[in-house]
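the following block contains a protein sequence and its predicted model.
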Amino acid sequence: MYIIKSGSASSYCSVILEYGENTTSMSDKIKVLAVDDAPANLMILKGCLRGGNFELVTCTNAIDALQEFKKQYFDILLLDVIMPGIDGFELRKLIREVDKERPIIFLTAMIDDGNMTMLNQITWDSNTYYLNKVFDKKVLVQKITEVVNMHRTRQLDRVYRDNLESELKLAGDLQRILLPDWCILDDKVLVSSLYVPAMQVSGDIFELIRLDESRYLFFIGDIAGHGISAALYMATVQAILKIKAHEQNFTVHGLLADLNRFFCDELRGNTYMTALAVLFDFKSNHLVLHSAGHPPLLICPAGREPLFTAGENKGGIPLGWFANAEYRAEDNFEYDFDDDTMFLGVTDGVFDTAGEDGEFITKNELHDIVEALTADTDATVFPYRLKSMMEQMGYENISDDFTVVALQKRQCRADCIERLIPAKLSEVNKVATEFSSIAEDLRQISEIELCVHEFLNNVIVHGNAGSNQRPDLIYINIAKEKGKFKIRGLEHGKKWDPSNMENIDGRNAEDRSSPATSGRGMQILQAITDHVTYNSYCDLNETCFTLKSGEKNDN
């Protein structure tokens, strides 16, 4: 493992190498380990490297040399080829078991044969070099310095790349934290999102900000580029959204005008973004939308053909292109919607998804997929089923960040309860108790509590075991359909196969590597359910339990 420490401006950085428990440092001086069974040859090396920028350690045999190599750090090794016992080539093999890349220079006066056997033995290792023993001080010093500097540069480049990769991962993790959770559920709205970055750090952004009792700002955008700069721009845009959204006389076109000034003035036009800003009023069922060159919003009325908003044909200038761009009220798109209408916001990555033939999905194909799914898919799972269906049709190659957000006005029904909970055991009993309150029959109450307990415990204990991320959210609801209760759960845990529930095999209760499909809990679920259905769409698992008991106690 390499750990960089800052050195002086004129020197290399110091590199720490760890070998087991022993940690030794590489200083600015070049430390040389020379191995030769002839004392005269070692004396010549001492004379050539005396003073200056070198520190020399000598050994007359391979065993002593290997012990010294393991004991302290050396920048380079000078090895004789012909030595009694373990020769130079065998010593190199032993060295490579400890360090694969430490540079080695073979010093030899041997004359190679016509097949260049010796030279081939030396050069099969890319970090091994050759110098004839008939050398002068200048040639030796130049060769050692050149090889060590090249090796140090490679080390520093590798550490730089590793640090950069680590920073990119950190920036990507920060982005995921800044973005909304995959599901949002409150008293007015239900939102589900699927975010798939093409690289560790993406330029996609979406936000849902509640303005008052009934109004929400929905914002989705795509910042040009990737990397740490995109993450910083995204965080800044999110901060601006939260400030501007709560200003008096807020308008979507005014918001985009403010963001355009930020990109042009503060960022000096170094980047740009497309964006869609939508103001939803769920009391009057009215929306106002303004587009800045972004893909249109898809409106999906229940039982009717989906439609793309006309917003893409109004305004349409990406933020940051022109300082004098105008975002005017007359370019807003307005629409009155029904309670059961669903809305889909997407980024360019959806249309940049291609099949094996290189052809991208078209706007009409996306329209047809959405229309086919609308009949039996609600907002909670819609983005995931959309991408899954695209993959089944062959559109699997993502070349840009892929984001889909589904939004729907929440419908409150007396025969339905839905909750969004963190994947924590402390939540299970509360949900089970609340869900059982929908029933009046004692048998139904017991079955609901048992089903909720067993399902959530299985998901939380087994499905989310070993995760280092923040606890994921689980969506769960219960509804009465045709006289029977149906419990439905959505979560991002490990996959499981409920069809194997009947294969009771005495599973070890301590095994938490995957969701349980056997054991007493699975026997309970099998006994109280009429049937169980399971699907997984892009790592979102959907499990539905239909309980056996009807409206009345069968006894």
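Noted; the coordinates are in hand.

can we go C-alpha only for contacts and neighbour counts from here?
Fine.

name the SS class of the closest residue to residue 382 other than its chain neighbours, please.
The spatial neighbour of residue 382 that comes closest, neighbours along the chain excluded (C-alpha to C-alpha, 6 or more residues apart in numbering), is residue 406 at 6.6 Å. At residue 406 the chain is in strand, as set by DSSP: H, G, I helix; E, B strand; the rest coil.

wait, residue 406 touches residue 192, no?
Yes. Contact criterion C-alpha atoms under 8 Å: residue 406 and residue 192 qualify, at 5.3 Å.

okay, and the common contacts of these two?
Jointly contacting residue 406 and residue 192 under the rule C-alpha atoms under 8 Å, 6 or more residues apart in numbering are 379, 380, 382, 383.

can you report how many residues neighbour the second one?
Read that as residue 380. 22 (other C-alpha atoms under 10 Å).

the closest residue in space to it that isn't next to it in sequence: neighbouring residues, count only.
Excluding the flanking residues, the one nearest residue 380 by C-alpha to C-alpha, 6+ apart is residue 192, at 5.1 Å. For residue 192, the count of nearby residues is 23 (other C-alpha under 10 Å).

use this one as the comparison:
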Amino acid sequence: MELFLAPLKERKPFIALIKDIPASFTKETLASQNIQSILALPIFAKGLLWGFVGFDDCTSERIWSDTERDLLELFAISISEAIERKQAEDELKAVYREIMDDLEIAQTIQKSILPPWFHLYGDIMISSNYYPWSKIGGDLFDCIMLPDNRYVVYIADISGHGIQAALTMTAVKAIFSMVIRAAENDPSPQTVVTRLNHVLSTRLFQDNYMTMCYCLVDLNAMTVTSLSAGHPPLMIYHMGTRATRLLDKKGDIPVGWIADYEYKEANTETTSFTAEEAICLVTDGVFECFDKDQQAVGIEGLCDVLREDIHLNDCIMLPHECYQALDARGYTNRNDDYSFISLQLVPSEKSKVMYLEVLSQLEHVDKAAAACEAFVLQSGRSELVAFNTRLVASEFMSNIVVHGLEKRSTETLSLKLSCEGEVALTIRDNSPPWDFPPREPDMPDFFDILNLASNTHGRGVQIMHSLTKSVTRTRVHLVNETRFVMKDS
């Protein structure tokens, strides 16, 4: 077909009466189709010959007019443009998929840098809800345990959004940890933030800056000292009265504005707190969310939400309940990262309430279940109730780890066991949402349904129902909460 293709490759038409074509494969091919006259024009896409479009006449030896030739040329150009658009769209989709894959990896890395959603640090427990506006964001927070029963807790917001803010956040997190360790002898807010500001201003920040709230928690004195560097203030939330205290009387400039700036103790605030209170830190994305009328909830509105819509007895679900309560009030329009952390004292060993952080690995599940049995016995309950509590804890968490979290070994489960009155076991996890099947006879095991590799039905759910008075499961934003009330015998 070289005789046919040669002019097309030169961006020229192939026009011929078949009888005039020299004997060749081209002539034989066209004649076999009873073609007597042909007009073909090339189709190019991105400089390469993609194909051709043509007219042929099988009834007469047609002489093609200029009008017919012009129409066919316009048609060929339209096809070329359509092909190039499709190729460009495919390339754009491929680039988009690659970017999204990279962002998924970046999101996983960023998540690993931040603390888990629930964590026990010595005598305090901390819960967090980090929900970036896009795949990744520029908020960061952490809790660092120091000697002498003191803790550094901070939350910060890098200026900007997206990849640049996320990359800056990663570097700031590492620098912050080094500054804290170097300042163990004097971890006061003014000292640490001054050093951090100097390092970041001279080595990292160019067009960036960072707002932050830095807190030093002293459990011996039961006080917290905070410095707000252009950041929303520290909040103290009382679980019983649901009242919120704001440490908003003083403040200072954001980190990165002036390289040699010295933060002053006079701009810090100190307050006492009790075991019934949670220390809360937020970024402005928590209260700068808008309703349909573009009205922001604001910091005072956030305090109203905490007072009127939240009913909890510990801090674990507070960041998640707050997000859901804001949604329920119609504040669903967000254009910034949502970061909310809350921390509270862990009850003393003499308390009849136990909290555990359980890493999503089966060996850790076994240890936690054994600890539940020991705690129930220690609380004066029967061996049968203690064993049944262990069985329910082990069965449920094992299935969450294997099926819900699909053996993601770095995830965290929160376990609360209360022996005040009824024995109640509450387990929180961040696996995908699902409903706990109701109590009914001959019920297939829900967890085996989740396990696509399984062709059998177990009895795990029925066993848990048989050992408990009630099972309730709810989802609050990104966290599932399952509560088992054990039978007395």
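Yep, it's here. Worth saying up front: this structure is predicted, and the values here are computed from it rather than measured.

what's near enough to touch the equivalent of the residue nearest to residue 382 of structure 1 over in structure 2?
Per TM-score structural alignment, the equivalent position to residue 406 of structure 1 in structure 2 is residue 342. Applying C-alpha under 8 Å, 6+ apart, we find residue 342 of structure 2 in contact with 126, 127, 128, 278, 279, 280, 281, 315, 316, 318, 319.

need these in JSON lines (columns: distance to residue 104 of structure 2).
Converted to JSON lines, the contacts of residue 342 of structure 2 look like this (distance: C-alpha to C-alpha, whole Å):
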{"residue": "126", "distance to residue 104 of structure 2": "26"}
{"residue": "127", "distance to residue 104 of structure 2": "23"}
{"residue": "128", "distance to residue 104 of structure 2": "20"}
{"residue": "278", "distance to residue 104 of structure 2": "33"}
{"residue": "279", "distance to residue 104 of structure 2": "32"}
{"residue": "280", "distance to residue 104 of structure 2": "29"}
{"residue": "281", "distance to residue 104 of structure 2": "27"}
{"residue": "315", "distance to residue 104 of structure 2": "29"}
{"residue": "316", "distance to residue 104 of structure 2": "27"}
{"residue": "318", "distance to residue 104 of structure 2": "27"}
{"residue": "319", "distance to residue 104 of structure 2": "24"}
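
where do the helices sit along the stretch 451-555 of structure 1?
Secondary structure of the stretch 451-555 of structure 1 (DSSP state H, counting those that start in this stretch): helices at 520-528.

ok now stretch 284-292 of structure 2, how far from the chain's centre?
Centroid separation for stretch 284-292 of structure 2 versus its chain: 18 Å, with C-alpha atoms, centre = their mean, to the nearest Å.

that one maps to which residues in structure 1?
Counting by TM-score structural alignment, stretch 284-292 of structure 2 pairs with residues 348-356 of structure 1.

what does that stretch contact?
Counting by C-alpha under 8 Å, 6+ apart, 222, 294-295, 360-363, 394-404 sit against stretch 348-356 of structure 1.

and with 7 Å instead?
295, 360-362, 394-403 (C-alpha atoms under 7 Å, 6 or more residues apart in numbering).

among these, which ones are in strands?
397, 398, 402, 403 (DSSP state E).

and the gap between the second one and residue 463 of structure 1?
What it means is residue 398 of structure 1. 27 Å (C-alpha to C-alpha, to the nearest Å).

who has more neighbours, those two?
In terms of neighbours (other C-alpha under 10 Å), residue 463 is the more surrounded of residue 398 of structure 1 and residue 463; the figures are 23 against 18.

between the two ends of stretch 273-288 of structure 1, how far is it?
20 Å.

mind telling me what element whatever residue of structure 2 lines up with residue 243 of structure 1 is part of?
Using TM-score structural alignment, the equivalent of residue 243 of structure 1 in structure 2 is residue 178. Using DSSP states H and E, residue 178 of structure 2 sits within helix 162-182.

structure 2: helices as residue ranges?
In structure 2, the segments counted as helices under DSSP state H are 2-9, 25-31, 66-113, 162-182, 189-203, 298-308, 318-328, 362-378, 383-399, 446-450, 460-467.

same for the first one, what does it pack against?
Okay, so that is helix 2-9 of structure 2. strand 14-17 (3 or more C-alpha pairs under 7 Å, 6 or more residues apart in numbering; DSSP states H and E).

what do you get if the cut-off is 6 Å, keeping everything else the same?
Here helix 2-9 of structure 2 touches no other helix or strand, going by 3 or more C-alpha pairs under 6 Å, 6 or more residues apart in numbering; DSSP states H and E.

in it, which residues are buried?
Within helix 2-9 of structure 2, the residues scored as buried using 16 or more other C-alpha atoms under 10 Å are 4, 5, 7, 8, 9.

tell me how far the aligned residue in structure 1 for residue 393 of structure 2 lies from residue 109 of structure 1.
Using TM-score structural alignment, the partner of residue 393 of structure 2 in structure 1 is residue 452. The gap separating residue 452 of structure 1 from residue 109 of structure 1 is 81 Å, by C-alpha to C-alpha.

which of the two has more neighbours?
Taking other C-alpha under 10 Å, residue 452 of structure 1 and residue 109 do not tie; residue 452 has more neighbours (26 against 13).

list the contacts of the more buried one.
By C-alpha atoms under 6 Å, 6 or more residues apart in numbering, residue 452 of structure 1 lies in contact with residue 432.

how near is residue 186 of structure 1 to residue 192 of structure 1?
Applying C-alpha to C-alpha to residue 186 of structure 1 and residue 192 of structure 1 gives a distance of 12 Å.
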